[in-house]
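In: Pasted the sequence and its predicted model underneath.
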Amino acid sequence: MNYFNLQQMRYLFLVLSFCATNLFAQNSIQGEMTYLVSMDKNDFKKVENQDPNVSKRVNDLIKNSHDVYFILSFNKNESFYKKSEVLKNDAQGSLNLTEIMAGNNNTYYHNSQDNSNVMVMNVGGKDYIVSKPKVEWKLLKESKMIGEFLCYKAIVMNNTNDIVAWYAPSIAVNHGPNSFNGLPGLILELKNNKLSYLAENINLKPKKVEDISRPINGEKLTYEEFKKKFGDVFKE
């Protein structure tokens, strides 16, 4: 009887050890990835203006826009999204409409524990911390492979624009690009109006992980206050 109990205890110990190891691995997940952000120029109608110079400038701006890169750093509960340092050092000097539409110098923080979803932006030399509303998703059964990851489709509910995301349940975090998050897996691809986001260089074992901390420096605004304060200047 004592031998049987000892065997049971050993088995229970092994099971608990295995569960603890898995739990630690899930809680310690971290990574960094690059999103290639591109603009569908065909979605823009040709701008016609009474001033031919204005029309030419706007149409040239659309024509000459090019793809940009943004970085998502994340752990199990938090993520931080920002423009790539390579992009910051880009010496082209001309305006890039894709970069502007993708968020430019804005940064984005997400915390899955308290559902914080904020955008940090600078206007006129002043920082603002804007709380973004929770994204309401509808999960679909459609699936496809993105690289080595099986991904499932989701769409945003009650939205005037077509927003489609593809997320990977095997990467068990609910983060994504820009302010899009809340899915049961990391978002690897997203189509939002005229912009497309595609994950590249997914690194789940980075040698060095950027510290992720909640933004605290800046005037705090709700999204409604933000829209009221700035009107359509920063319409998304």
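Out: Sure, I can see it.
In: Could you use CA atoms for every contact and neighbour count after this?
Out: OK.
In: biggest helix in this structure, by residue count?
Out: The single longest helix within the chain, with elements called by DSSP state H, is helix 2-27.
In: Quick one: the strands in this protein, in order.
Out: Along the chain, counting by DSSP state E, strands occupy 30-39, 68-75, 78-83, 107-111, 116-123, 126-131, 137-146, 149-156, 163-168, 186-192, 195-203, 219-222.
In: residues contacting Gln92?
Out: The contact partners of Gln92, by C-alpha atoms under 8 Å, 6 or more residues apart in numbering, come to none.
In: any idea how far His66 is from it?
Out: Note on Gln92: its distance to His66, by C-alpha to C-alpha, to the nearest Å, is 11 Å.
In: picking that back up, in the longest helix of the chain, which residues are buried?
Out: Within helix 2-27, no residue qualifies as buried by neighbour count (16 or more other C-alpha atoms under 10 Å).
In: quick one, what contacts the most centrally placed residue in the chain?
Out: With distances taken as C-alpha atoms, centre = their mean, Pro177 lies nearest the centre of the chain, 1.3 Å away. Pro177 makes contacts with Tyr35, Leu72, Tyr81, Ile187, Tyr197, as judged by C-alpha under 8 Å, 6+ apart.
In: try this one next to it:
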Amino acid sequence: MTRYIFIFLLLFSFGIKAQNISGQAYYESKTTVDLDAFGGGNGEMSEEMKKAVGQMMKSALEKTYILTFNQYESIYKEQETLDAGPVNPGFKMMMSSYTPGAQYKNLKTNQIVEENEFFGKQFLVTDSIQTLDWQTTNESKQIGQYIAFKATAMKKVDPNDYSMARPKKKESSAAKAKDDEGKENAEVKKDSVQPQDPMDMIEIPKEIEVTAWFTPQIPVSNGPGEFAGLPGLILELNVYRTTLLCSKIVMNPKDAEKIEPPKKGKEVTRAEYVKIVKEKTDELRENFRNSGGNGRRGGGFGG
């Protein structure tokens, strides 16, 4: 039965594709972070500290975004709100530096333009929309007043996307040290006063599975952020630990924001931006090592 509903909705959507479709979709972002996995379960982080860090992460990651779209174009932005509570300025700057700003997509030209701020400098990143090999299914559920169908795909991860960071498995470091240097050298290494680089404690997966729920009732091949390419608007998106759920849709709004590419920042390609981020991250790590782990942070960009 679900299969026939899917086919009917697809045929219905094709019938109205010629119409002038526009709208605004509001997405609520939720991200889960397992602080115990980063040492909290071994007495390395107190309950009070875990609570404080958890609150900062919640403030930084739980946001509302608005996708303003028509048949071929869209602009995706965070909804401006007052800060809910105090957040460490350094933590806030770190999180915002690795999070895209306004994102413009053009499905006709297959182009995406992002407005990013990285450690105090503005960049305008241009790239092609990443084409995912979506596998659609007949599995469906109701999201608001719309019937949504499930699709999955594997997505390559930007090596600088620290929102995807996960703790490294502990098994190999001690075992490798014993195999390569012997037990005695491993103990010496353990007792060393050399500070541990926090970046050595995490890893970023090379690819992840993405699950999307789309509705043919809104026949635009668009969705939140960089995601697109399904026969209907994406209403829910699950990417690793983050879920984006559409909470409201306004079709053909009278006062919608004008859809146009952002213009603020130095124009760079995706490859150039990845190189800039890597070089700055390497600089921060080197500063950390040279400062003896005191957290001294490097300055911004020159010029």
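Out: All right, it came through fine. None of the values given here were measured: they were computed from a predicted structure.
In: quick one: which of the contacts of Pro177 of the first structure is most hemmed in?
Out: For these, neighbours were counted using other C-alpha atoms under 10 Å, and Ile187 has the most, 28 neighbours in all.
In: Counterpart of it over in the second structure?
Out: Structural alignment (TM-score structural alignment) places Ile187 of the first structure against Ile234 in the second structure.
In: how close does the residue lying closest to its match once chain neighbours are set aside get to Arg241 of the second structure?
Out: Of all residues not flanking Ile234 of the second structure in the chain, Phe214 sits nearest, at 4.1 Å (C-alpha to C-alpha, 6 or more residues apart in numbering). Using C-alpha to C-alpha, one obtains 19 Å as the distance from Phe214 of the second structure to Arg241 of the second structure.
In: how long is stretch 36-45 of the second structure end to end?
Out: Span of stretch 36-45 of the second structure from end to end, C-alpha to C-alpha: 8 Å.
In: Could I get the buried residue list for that stretch?
Out: Buried-residue list, stretch 36-45 of the second structure, by 16+ other C-alpha under 10 Å: Phe38, Met45.
In: Ala212 is in contact with the match of Ile187 of the first structure, correct?
Out: Yes - between Ile234 of the second structure and Ala212 there is a contact under C-alpha atoms under 8 Å: 6.4 Å.
In: More neighbours: which of Phe214 and Arg241 of the second structure?
Out: Between Phe214 of the second structure and Arg241, counted using other C-alpha under 10 Å, the more crowded position is Phe214 (30 against 12).
In: Next one: the match of Ile187 of the first structure from Leu245 of the second structure, what distance?
Out: Taken as C-alpha to C-alpha, the span from Ile234 of the second structure to Leu245 of the second structure is 9 Å.
In: quick check, nearest of the contacts of Pro177 of the first structure to Phe44 of the first structure?
Out: Using C-alpha to C-alpha, Tyr197 comes nearest to Phe44 of the first structure of the contacts of Pro177 of the first structure, at 17.8 Å.
In: doesn't Leu36 make contact with that closest one?
Out: Yes - using C-alpha under 8 Å, Tyr197 of the first structure is in contact with Leu36, at 5.7 Å.
In: for the contacts of Pro177 of the first structure, which one is nearest Gln50 of the first structure?
Out: Comparing the contacts of Pro177 of the first structure against Gln50 of the first structure with C-alpha to C-alpha places Tyr197 closest, at 34.8 Å.
In: What lines up with the residue nearest to Ile234 of the second structure in the first structure?
Out: So, by TM-score structural alignment, Phe214 of the second structure is matched to Tyr167.
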